[in-house]
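Enquirer: Sequence isn't available, so here's the structure alone:
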């Protein structure tokens, strides 16, 4: 059994403990979601992160709540913290949450193990992970990593899988390097800058956050094998897809509308984020340096969800989150190639696109014209 396979199995085995420790509380803000949605349907959403940040909660919670989109659908939305994709999947599979966000590869790995879930809508539209070194480092290519120490978020993370794939592109294996778990952003940067590791593999939002603080990195070339990959994806249990279909559609539709509005009015979106999450950096001084860094983080999260076509007019994006089967096939092949999936999965085993037509049943131009309530 490879170290990666062992790490995944261990992560799944301990997912219940992780959910118990990190996924039982609602997010800070207004507690149980949209008060105006009471009397309708309560929906619990599992996020694959430990704490609130200036990321998906902006456009998938704060903005649609403030625009009255949850109220329109009579939704009361609860948000839960979860320690990564594995814990978010366990939360949904156990019925603690109705739907969640998780890495597409983690969803495939869970389906491969028999967990009754499926991806139901797109989220991030590109592969966010990449390798970086110190500027001026002698490591300038993937091949140069041989014999070096590489920092990853954790041994069960997508960054570990990305490292496996990156090494393979240079005809290296995970056994040709020394892997160190260093976390995602600040701790990863400290490990790199202190010389604890020679390179780190983490996601773009982390680099954006660190660079906003003045830190600098040299990025290694990204292999061609990752160009069709994507990461964060909406998923739900088979049971919820059958029994809570309309509520799932309403929430995801609202989040897509929230994304369009946040992309169009980022300063206003930041204000709404601070209203619900007043403990985020910069909330007490919206014009200060901390608020500027939070705004950069928020924009990086938004940019990760929008179409990668260069189209600036959000009303012209179309059904951008309806990822084609070809990209799912690339993702599944990559997941198997990196040891996350052992069996042979078809696209329909992990992806249920039947909700997408109703999710996109909204007017983008009307969304842009909405005002917060």
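Expert: Structure received. What you are looking at is a predicted structure, and each value in this text was computed from that prediction instead of being measured. Numbering: from 1, shown residues only.
Enquirer: alpha carbons only for contacts and neighbour counts from here, please
Expert: OK.
Enquirer: Just the helices from the stretch 101-250 of the chain, written as ranges.
Expert: Applying DSSP state H, counting those that start in this stretch to the stretch 101-250 of the chain gives helices spanning 104-112, 158-169, 186-193, 204-212, 238-243, 245-264.
Enquirer: Highest mean neighbour count out of those helices?
Expert: Across these, the average number of neighbours (mean count of other CA atoms under 10 Å) peaks for helix 104-112, which reaches a mean of 25.
Enquirer: That one packs against which elements?
Expert: When contacts are defined as 3 or more CA pairs under 8 Å, 6 or more residues apart in numbering; DSSP states H and E, helix 104-112 packs onto helix 85-93, strand 117-122, strand 232-237, helix 325-337, helix 347-350.
Enquirer: Of these, which stretch is the most buried?
Expert: Stretch with highest mean neighbour count among the helices and strands packed on helix 104-112: helix 85-93 (a mean of 28; mean count of other CA under 10 Å).
Enquirer: tell me the angle of that one relative to helix 158-169?
Expert: 130 degrees (axes from the mean of the first three to the mean of the last three CA atoms, to 10 degrees).
Enquirer: now helix 85-93, how far from the centre of its chain.
Expert: 13 Å (CA atoms, centre = their mean, to the nearest Å).
Enquirer: just to revisit the earlier point, would you turn the helices and strands packed on helix 104-112 into a markdown table with distance to residue 269?
Expert: Converted to a markdown table, these look like this (distance: least, CA to CA, whole Å):
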| stretch | distance to residue 269 |
| --- | --- |
| helix 85-93 | 25 |
| strand 117-122 | 21 |
| strand 232-237 | 21 |
| helix 325-337 | 31 |
| helix 347-350 | 33 |
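Enquirer: put this beside the first:
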């Protein structure tokens, strides 16, 4: 892990503590589960941030903690350094880590729908991946899903990162695009929504899901954790599933809670729109049949095969060996 990221995480630990609430000392029998996030505590993860208000994890005997990050790859790195038990990451970062030899298991499909995109001004004429050649493109960070999914689009046009110029613009930051500092920006559905609400002019949007609809985010643990902490992880997933089901059923309540719990949650109306988008990405044909959190194995394998075929990773990966649904509780959310 780089020193700048260490400083970023440390600086947000106090902020997150204030937003998350002053948690009491662990009650007898409670076990701590620390989630390494890809982001700061933002409104789209209100179901996690609402723990002091709703207590989904406490009901399962879990004291929840959260370490902010700067992308899916940083979430995995935080977990691998022992600072977290679970990584809130994306399939692309998962594939990359597996390709490097890390022993990891994906245990829960957080957002089955791909929400990544590339946004460009209408006047730019950028409407398809091939149009990105030679352009300056903003990404959230060099360890983020925005960068990984941009690679997918570039490869669709027979290009790589050497054919464009990447610019790190930060989370939900469309200012460089509006000011002409970049020609296009890699973003997400919620980022685009926020940008539009803040005055982003008319844009063209290239949706990654139109080319490869792999999930946006997944929970990943080390193989060691999966083998040795199954009861704890089952309780964690039960609590997370219940929190996700609550946010789907009660988006208005979640939007109100986000005002005090999310660092970008000052506007309740914007919170509601962001939460509605994230709720849509939490369900799929597979989850409607099997329940929240279940994977479409064919899609996960399709994503891994595409990354191998496109040269983004160096070897074939067998998803049946590293994607497991055995810890997802049976039955409906409580």
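Expert: Yep, that arrived. From a predicted model like this one, the values you see are computed outputs, not experimental measurements.
Enquirer: related to what we said a few turns ago, adding distance to residue 17 of structure 1, write the helices of the stretch 101-250 of structure 1 out as JSON lines.
Expert: JSON lines is the format used below for the helices of the stretch 101-250 of structure 1 (distance: least, CA to CA, whole Å):
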{"stretch": "helix 104-112", "distance to residue 17 of structure 1": "17"}
{"stretch": "helix 158-169", "distance to residue 17 of structure 1": "20"}
{"stretch": "helix 186-193", "distance to residue 17 of structure 1": "24"}
{"stretch": "helix 204-212", "distance to residue 17 of structure 1": "26"}
{"stretch": "helix 238-243", "distance to residue 17 of structure 1": "23"}
{"stretch": "helix 245-264", "distance to residue 17 of structure 1": "26"}
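Enquirer: Among these, which comes closest to residue 77 of structure 1?
Expert: Evaluated over the helices of the stretch 101-250 of structure 1, closeness to residue 77 of structure 1 peaks at helix 245-264, with 8.4 Å, by CA to CA.
Enquirer: what does the next helix or strand along the chain from the closest one contact?
Expert: For helix 245-264 of structure 1, the following helix or strand on the C-terminal side (DSSP states H and E) is helix 266-276. For helix 266-276 of structure 1, contacts defined as CA atoms under 8 Å, 6 or more residues apart in numbering pick out 28-30, 54, 57-59, 62-63, 66, 261-262, 280, 283, 295, 298-299.
Enquirer: What are the buried residues along helix 266-276 of structure 1?
Expert: 266, 269-276 (16 or more other CA atoms under 10 Å).
Enquirer: Just the angle for that helix relative to helix 245-264, thanks.
Expert: If you take the same axes, to 10 degrees, helix 266-276 of structure 1 sits at 120 degrees to helix 245-264.
Enquirer: hmm, back to that, counting only helices, which of the contacts of helix 266-276 of structure 1 make the cut?
Expert: The helices, defined by DSSP state H, take in 57, 63, 66, 261-262, 295, 298-299 from these.
Enquirer: Which one (most neighbours) among the residues you listed?
Expert: Taking other CA atoms under 10 Å as the neighbour criterion, residue 63 ranks highest of those with 29 neighbours.
Enquirer: Quick check, it in contact with residue 256.
Expert: No. Look at residue 63 of structure 1 against residue 256 with CA atoms under 8 Å: they stay out of range, at 10.4 Å.
Enquirer: Identify the contacts common to those two.
Expert: The contact sets of residue 63 of structure 1 and residue 256 do not overlap (CA under 8 Å, 6+ apart).
Enquirer: distance of the residue nearest the centre of structure 1 from residue 266 of structure 1?
Expert: Centroid-nearest residue in structure 1: residue 232, 3.7 Å away (criterion: CA atoms, centre = their mean). Separation of residue 232 of structure 1 from residue 266 of structure 1 (CA to CA, to the nearest Å) stands at 21 Å.
Enquirer: same check, this time on residue 112 of structure 1
Expert: 39 Å.
Enquirer: Which helix or strand contains residue 44 of structure 1?
Expert: Going by DSSP H and E, residue 44 of structure 1 is in strand 41-46.
Enquirer: I would like the range of structure 2 that aligns with that strand, please.
Expert: Here strand 41-46 of structure 1 aligns to structure 2 at residues 31-36, judged by TM-score structural alignment.
Enquirer: same deal with stretch 102-114 of structure 1?
Expert: Under TM-score structural alignment, stretch 102-114 of structure 1 corresponds to residues 89-101 of structure 2.
Enquirer: quick one on the thing from earlier: which of the helices and strands packed on helix 104-112 of structure 1 sits closest to residue 171 of structure 1?
Expert: helix 325-337 (13.3 Å).
Enquirer: Not counting its own residues, what contacts that closest one?
Expert: Residues outside helix 325-337 of structure 1 that contact it (CA under 8 Å, 6+ apart): 104-105, 108-109, 165, 228-230, 341-347.
Enquirer: try stretch 123-139 of structure 2
Expert: 120, 146-147, 153-154, 156-157, 159, 163-170, 176-177, 181-187, 204-206.
Enquirer: what's the answer for stretch 145-165 of structure 2, then?
Expert: With CA under 8 Å, 6+ apart as the test, stretch 145-165 of structure 2 has contacts from 71-73, 90, 92-93, 116-118, 129-130, 132-137, 139-141, 186-188, 208, 211-212, 307, 310, 312.
Enquirer: returning to what we had before: so what's the residue nearest to the centre of structure 1 up against?
Expert: When contacts are counted by CA under 8 Å, 6+ apart, residue 232 of structure 1 touches 101-104, 122-124.
Enquirer: Quick check: the alignment partner in structure 2 of it vs residue 287 of structure 2, distance?
Expert: Under the alignment (TM-score structural alignment), residue 232 of structure 1 pairs with residue 217 in structure 2. Going from residue 217 of structure 2 to residue 287 of structure 2 by CA to CA gives 14 Å.
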